[in-house]
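Undergrad: The following comprises the amino acid sequence and a computationally predicted model.
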Amino acid sequence: MSVRFAKSQIILHWLTLLMVILTYSAMLLSDWVPDDYFSLVKELHFHFGLSVFVLMLFRLYLRQRHAVPPITPALAPWQALGSTMFHWLLYLLFLSLPILGVLTLAYGGKQWMLLGWQVPQWVTPDSGMRNLVRSIHETLANSGYFIIGVHALAALYHHYLRGDDTLRRMMPGK
């Protein structure tokens, strides 16, 4: 068994991080741009978010095709379970946020484009439902800061304090 993730998994991991950064950045930037650019920045946020969704689907597919390389030295069983659960939390978060974003648009009754095509209205607009879905979307997105931060700190803990190969398994290179 390999001691590193497959090259495709490594590339998708870092590409997903880039898209997550761009998604969050676009939303944060929307408060600072002139009104003329607000809709462009929101559209970028939407499309970056959808790209995260697609990348996460590919990552799930690759996770089924490739075994997870073991951590050396091995983790205690409770740590391994916690690591697995936390990674699935990340997958769930970055799959659910784009879905909630799409539902926010749909319940808002707004016309929107996907890859240059007009998406038809497929749910009955409902401002109450829109506000609820948007609130959940924003709450989960805000919790994403914490979850991403814990993920990064855990990798650094494993690398610098525990001295295992957790971080090296996902780093680009040889």
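TA: The structure has been received and is ready for your questions. Residues are numbered from 1 along each chain as shown.
Undergrad: CA atoms for contacts and neighbours, from now on please.
TA: OK.
Undergrad: so which helix or strand takes in M113?
TA: Secondary-structure assignment from DSSP states H and E places M113 in strand 112-114.
Undergrad: Not counting that strand itself, show me its contacts.
TA: Strand 112-114 has contacts (C-alpha atoms under 8 Å, 6 or more residues apart in numbering) with 105, 118-119.
Undergrad: ok, 10 Å please
TA: For strand 112-114, contacts defined as C-alpha atoms under 10 Å, 6 or more residues apart in numbering pick out 43, 46-47, 50, 102, 105-106, 118-121.
Undergrad: Tell me which of those residues fall in strands.
TA: Among the contacts of strand 112-114, the members falling in strands (DSSP state E) are 118-119.
Undergrad: which one of the contacts of strand 112-114 is nearest I136?
TA: V102 (12.5 Å; C-alpha to C-alpha).
Undergrad: need the contact list for the closest one.
TA: For V102, the contacting residues are 46, 49-50, 96, 108, 112, 133-134, 137, by C-alpha under 10 Å, 6+ apart.
Undergrad: Check it against this one:
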Amino acid sequence: MDAVSIAALWSRLLDGASVRPDDDFFFDLDGNSLLAASIVSELSVSTGLPVELRDLYLAPTPREFASYLDHLNRRLGEYRTTLAAAFDLGVVADALAELGASAADALLPAEVTLAYGDGDGSRVALLRQARGNGACTRLPMQGGDVLIRRGGTVLRFDCDSDTAGVRILVTDHPTG
């Protein structure tokens, strides 16, 4: 989707207000969180990409968002190609750090479940909880463990397989 198409979508959701490709959703267009959620939902449906609300904050103009959508589509394709050979939890952790919880979830097979702490909810909600609100970073593997750092916390990702399928376990990893 190009910047002009995104601007047209925003214009429609902003009751026909004029939107140019370089207008900032929040500063120039007086956007708010409810409109942002509508935009993200519409873009997710129209593009088929796992777009998140945080993406609009990181790419607040139609031009920046179009560029982000291209990047997201390309990176998901690359991650999917890597995973086609064999499931690799490290690839999912990379996607979580780079692209966010919805993108990481989009890479997981439907039968995979997720457990994080006492968290209960959807895989995306648990991945968002694991990722945290800010940036997270994939750390080099230590003894086969897939690790990410968010803030002062390091989390360990591990797979557990049984007759019910594959379960990804996310736990605090001791630092020290």
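TA: Yep, it's here. The structure presented is a predicted model; accordingly, all values stated were derived computationally and were not measured.
Undergrad: quick one: TM-score?
TA: Superposed pair, TM-score by TM-score structural alignment, normalised by the length of the first structure: 0.23. Supporting alignment: 71 aligned residues with a C-alpha RMSD of 5.5 Å.
Undergrad: picking that back up, figure out how far the strand holding M113 of the first structure is from the centre of its chain.
TA: 21 Å (C-alpha atoms, centre = their mean, to the nearest Å).
Undergrad: Same question for stretch 91-98 of the first structure.
TA: Distance of stretch 91-98 of the first structure from the chain centroid (C-alpha atoms, centre = their mean) equals 6 Å.
Undergrad: Residues in contact with that stretch: which ones?
TA: Counting by C-alpha under 10 Å, 6+ apart, 16, 20, 46-57, 59-60, 85-90, 102-104, 134, 136-141, 143-144, 147 sit against stretch 91-98 of the first structure.
Undergrad: Filter the residues you listed down to the buried ones.
TA: Neighbour counting by 16 or more other C-alpha atoms under 10 Å classes 16, 20, 46-56, 59, 90, 102-104, 134, 136-137, 140-141, 144, 147 among the contacts of stretch 91-98 of the first structure as buried.
Undergrad: can you tell me which of the contacts of stretch 91-98 of the first structure are in helices?
TA: Using DSSP state H, 16, 20, 46-57, 59-60, 85-90, 102-104, 134, 136-141, 143-144, 147 are the members of those that sit in helices.
Undergrad: sorry, back to before: among the contacts of V102 of the first structure, list the two that are farthest apart in space.
TA: Of all pairs drawn from the contacts of V102 of the first structure, the greatest distance, 19.2 Å, lies between S96 and W112 (C-alpha to C-alpha).
Undergrad: just the contacts of V102 of the first structure now: which is nearest P77 of the first structure?
TA: The closest of the contacts of V102 of the first structure, once distances to P77 of the first structure are taken by C-alpha to C-alpha, is S96, at 28.4 Å.
Undergrad: Buried residues of the one helix or strand that closest one maps to, list them for me.
TA: Taking DSSP H and E as the criterion, S96 of the first structure maps to helix 77-108. Across helix 77-108 of the first structure, burial judged by 16+ other C-alpha under 10 Å covers 90-91, 93-98, 100-108.
Undergrad: re the thing from before, redo the contacts of V102 of the first structure as a markdown table? Include distance to S8 of the first structure.
TA: A markdown table is the format used below for those (distance: C-alpha to C-alpha, whole Å):
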| residue | distance to S8 of the first structure |
| --- | --- |
| F46 | 25 |
| G49 | 20 |
| L50 | 20 |
| S96 | 23 |
| G108 | 37 |
| W112 | 32 |
| V133 | 33 |
| R134 | 33 |
| H137 | 29 |
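Undergrad: Let me know the closest of the residues you listed to A154 of the first structure.
TA: The shortest approach to A154 of the first structure among the contacts of V102 of the first structure belongs to S96, at 23.0 Å (C-alpha to C-alpha).
Undergrad: Report the separation between that closest one and R130 of the first structure.
TA: Using C-alpha to C-alpha, to the nearest Å, we find S96 of the first structure at a distance of 15 Å from R130 of the first structure.
Undergrad: again, but for Y24 of the first structure
TA: Note on Y24 of the first structure: its distance to R130 of the first structure, by C-alpha to C-alpha, is 20 Å.
Undergrad: same deal with L17 of the first structure?
TA: Using C-alpha to C-alpha, we find L17 of the first structure at a distance of 28 Å from R130 of the first structure.
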